[in-house]
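Asker: Provided below are the primary sequence and the corresponding predicted coordinates.
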Amino acid sequence: MELSRVKLVKGQIRVPSDKSISHRAVILGAIAEGKTYVEDWLVSADTLATLRVIRSLGVKVVRKGTNLVIEGTDYTFREPQDVLNCANSGTTARLMLGVLSTQPFFSVLTGDRSLRNRPMLRVVEPLRQMGASLDGRHHADKLPICVRGGSLKGISFFNKRASAQVKSSLLLAGLRAEGYTEISEPYSSRDHTERMLKAFGVNLYKMEGKDGHIVKMEGFQKLYGTKVVCPADPSSAAFFCALALLVEGSELILKDVLVNPTRDGFYRKVRQMGGHVEYTNLRELGGEPVADVVVRGGNRLKSVEVKPEEVPSLIDELPILAVLMAFAEGTSVVRGAQELRVKESDRIKAIVENLRAMGAKVEELEDGFIIEGSMSLKGATIKTYGDHRIAMAFSVAGLVAQGKTYIDDPNCVKVSYPNFYKDLFSVVQT
């Protein structure tokens, strides 16, 4: 795909619904008793992988466009007849390892080439401590992983990486574990699972302790089907926000955006950089804070530092934040983001390599990068490594760079945002 500099960004758009909430709505609806109604569900390659896995376990789901009706099983699934394919979705794999660890049958999870190389031991080890039997390649650090679940016991676990996927997997297992499951984190990861569990009738305790943030839950609680409305994904909206900020005279309204404080770190950081980002019509939707985000371009951006404790709230937005940093005045630093190394690609490497190709001065760190900001970037051929967020971030860079930019694999955006380019071109003037 070839991209050139645009003159203006204007209008309003409602980006697709949040991927994290869409995954969880299907999984919690499946384990609940009764029907769950999901509105504005994200239809993407990743979320469809979760839907296929759930259906393979005997769950009846009716989908009409972006609306779902899920017939809950009260945590009683049918043994799958085949391997469960999670495609490219790490959320599907890690959360379903927790769910399947509660089931008294044999199952196998796998994924595509990229997912089969992503680390799973961070979930597997605590699930083994709870009593599940899991085995696979590299001591079950890599998919395929076979699971023999059954009688579990609650554990206390320190989630040192502050990973929402690890926390969610253990909470889903803990729902069918004897006693209490307690998870502590040095700083709070995404809390969508906790919020949604409460909406399904589960009692959770959140507190502060010597190890940081603690979530505690008693086992064998029943979930009851409910209604879930999925707000717009702040990670998807971030690409449009960044583009509007970088084009003088632009004004863009992003509708119904999730602004959960464990997820809106990008927008807070952009304000620190001097960007005009305003929350309007702030309200609650299904237990989650939602707002319309107004973005105005033209403000000179200044450099900023991302500290390790800030990373969980903007981990998925770091590629597009890096693009903003390349245009900012001064030197920006990101530390504590080693998790980027094991996403759909090595995102630190991809960010550094592509920014350098566009003329930026970047130093690669083991856990992040240092970017010396400048007034402009030049067009280049972008290596996406099949990673949707790299493709989208550098598509934005291509629309504000001098000359032409080529995206080597634009189709990889289908993982989270199938209509990304259509929506992007709908708000730009060339």
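Answerer: Looks like it arrived, so ask away.
Asker: switch to C-alpha atoms for all contacts and neighbour counts from now on
Answerer: Will do.
Asker: so what's the residue lying closest to residue 301 once chain neighbours are set aside up against?
Answerer: Nearest residue to residue 301, sequence neighbours excluded (Cα to Cα, 6 or more residues apart in numbering): residue 328, at 4.7 Å. Neighbour list for residue 328: 273, 300, 301, 302, 303, 373, 374, 375 [criterion: Cα atoms under 8 Å, 6 or more residues apart in numbering].
Asker: what does residue 343 give?
Answerer: Taking Cα under 8 Å, 6+ apart, one finds residue 118 in contact with residue 343.
Asker: repeat for residue 275
Answerer: Residue 275 neighbours (Cα under 8 Å, 6+ apart): 245, 296, 297, 299, 300, 301.
Asker: How about the fourth one: what's its closest non-neighbour residue?
Answerer: Leaving aside its chain neighbours, residue 299 sits nearest to residue 275 (5.9 Å; criterion: Cα to Cα, 6+ apart).
Asker: before we move on, back to that, any of the contacts of residue 275 buried? List them.
Answerer: 245, 296, 297, 301 (16 or more other Cα atoms under 10 Å).
Asker: Quick check: the farthest pair among the residues you listed?
Answerer: Within the buried ones among the contacts of residue 275, two members stand farthest from each other by Cα to Cα: 296 and 301, at 12.3 Å.
Asker: another structure for you, compare them:
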Amino acid sequence: MHAPRPLTSRKAGALSGTIRVPGDKSISHRALMFGGLALGETRITGLLEGEDVLATAAAMRAMGATVTRDGDGQWRVTGVGVGGLSEPDAPLDLGNAGTATRLLMGLIAAHPFTAFMTGDASLRSRPMARVTVPLEQMGARFVTRSKGRLPLAVIGTATPTPISYTLPVASAQVKSAVLLAGLNTPGETSVIEPEPTRDHTENMLRHFGATVRVDETPEGRKATLVGQPVLKAADVVVPGDPSSAAFPVVAGCIVPGSDIIVAGVGLNPLRAGVFASLRDMGASIDEVNPRVEGGEPVADLRVRYAPLHGAEIPAHRAPSMIDEYLVLAMAAACASGRTILRGLSELRVKESDRLAAIAEGLTACGAIVTVAGDDCIIDGTGTPPKGGVTIGAKLDHRIAMSYLILGAVTEQPIRIDDAAPVDTSFPGFADLMNSLGLKIAAEA
């Protein structure tokens, strides 16, 4: 347990300046894992040094990889080869890292040893059955709490079997877990997804030398990995995390007079749905200096304030912005007219029930919000809600950050009861936002 760290956000003037957000969390996790499986030394620049990613680094060390940080912030990983991980001496504590947990379950499943995994209260409440089901088809076994929850034991198999698995729900984490189990599995392992999800795993596997095919089929997008490749060390430059960039971008969109630049943001089309959605609402977001870094499209985002209007955000966009709906809802609460966010069932099983967090928190702030099935309807008046409330973060970093952004435009301050979880994905969040002109402060 940690001591709560309350923060309060107050109304700010026009924002200005240039910032760089922390490295992409999804890519950071994968860089450490694939570097830990590759032969030779992988150098990683721009790694997100949040608690979630550091948990992955610790887990890879515990299973035999060498992971070190240089004084200049560059990370070095010396791998053990595909199939070379060793049984950890102690349980792997993943903290709040859901991505790390699910991907590591896949890695471990195809190794002939047993590993125990646990995490914080939030992670221990999250369902893991969607991962265990396909991995059990490949030969692994799991012992879990009820509903597939942590703590759990992964009992890996010495004779993994390749499968072709169709995702029942779009999930990059489940897809990646199956493909990672396929690394140490003979033959070809395939995952079919009805809705395309982020493809960092496929991109980075190729970067390290694996053969991955992607085909469009009548059932959906099919990713196929040729098993037991020789992965070779490959340097990785981690772009700015689009999920983290969404917070200053929304701030620039809703605070009158703002003109900011968020530099070096990863713009993988399967991750950039929030920026498309904001543009649908009338936001002024320009891509400057587009380039490719580490196999991923990157650009600097110039964001200027413009009045927002309501829009209907389609369900098919959800996989490309599943972590950004909370902060998008803050923008919708400041827009004029009705915004409908469709297909949000996945928000109910994130670090917290984020759909409830949108409805309850915005309603408390004075906004008009309706939840109809898996859709969230926000009726904006063209002016921000009044604020003046304390929001319970529920150990969820994105709840905390989203409402701190909203507090920059509400007439009355918004207080977050505990912002400590922000360090899992965005260390230094308050200071970086304040450098643009926000007014986020700890209580005296």
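Answerer: Looks like it came in fine. Note that the coordinates shown come from a computational prediction; the quantities given were computed from them, not determined experimentally.
Asker: quick one: TM-score?
Answerer: Once superposed, chain against chain, the TM-score is 0.97 (TM-score structural alignment, normalised by the length of the first structure); 429 aligned residues with a Cα RMSD of 1.2 Å.
Asker: now the helices for the stretch 51-200 of the first structure?
Answerer: Using DSSP state H, counting those that start in this stretch, the helices of the stretch 51-200 of the first structure run over 90-100, 121-130, 137-140, 164-174, 192-199.
Asker: what stretch of the second structure does the first one fall on?
Answerer: If I follow you right, that is helix 90-100 of the first structure. Aligned by TM-score structural alignment, helix 90-100 of the first structure falls on residues 98-108 of the second structure.
Asker: Also the last one?
Answerer: Under TM-score structural alignment, the counterpart of helix 192-199 of the first structure in the second structure spans residues 200-207.
Asker: next one: the fourth one
Answerer: Mapped onto the second structure using TM-score structural alignment, helix 164-174 of the first structure spans residues 172-182.
Asker: Quick check: the matching stretch compared with the first structure, mean distance?
Answerer: Stretch 172-182 of the second structure differs from its equivalent in the first structure by a mean of 0.6 Å after superposition (mean Cα distance after the TM-score superposition for the first structure).
Asker: Map residue 218 of the first structure across to the second structure for me.
Answerer: Checking TM-score structural alignment: residue 218 of the first structure goes with residue 226.
Asker: which residues sit in contact with that match?
Answerer: Taking Cα under 8 Å, 6+ apart, one finds 182, 183, 186, 187, 188, 189, 210, 211, 212 in contact with residue 226 of the second structure.
Asker: which one of the residues you listed is nearest residue 54 of the second structure?
Answerer: residue 183 (23.1 Å).
Asker: give me the number of residues near the closest residue to that closest one other than its chain neighbours?
Answerer: Nearest residue to residue 183 of the second structure in three dimensions, chain neighbours excluded: residue 227, at 4.9 Å (Cα to Cα, 6+ apart). Residues near residue 227 of the second structure, counting by other Cα atoms under 10 Å, number 22.
Asker: what's the answer for residue 90 of the second structure, then?
Answerer: Quick note: residue 90 of the second structure (other Cα under 10 Å) scores 11 neighbours.
Asker: Just tell me what residue 309 of the first structure corresponds to in the second structure.
Answerer: Per TM-score structural alignment, residue 309 of the first structure is aligned with residue 316.
Asker: The closest residue to that match other than its chain neighbours: what's it in contact with?
Answerer: Nearest non-adjacent residue to residue 316 of the second structure, counting by Cα to Cα, 6+ apart: residue 195, 7.0 Å away. With Cα under 8 Å, 6+ apart as the criterion, the residues that contact residue 195 of the second structure are 170, 220, 221, 316, 319.
Asker: Now a ChimeraX select for only the buried ones of those.
Answerer: Buried subset of those, written as a ChimeraX selection, criterion 16+ other Cα under 10 Å:
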select :170,220,221,319
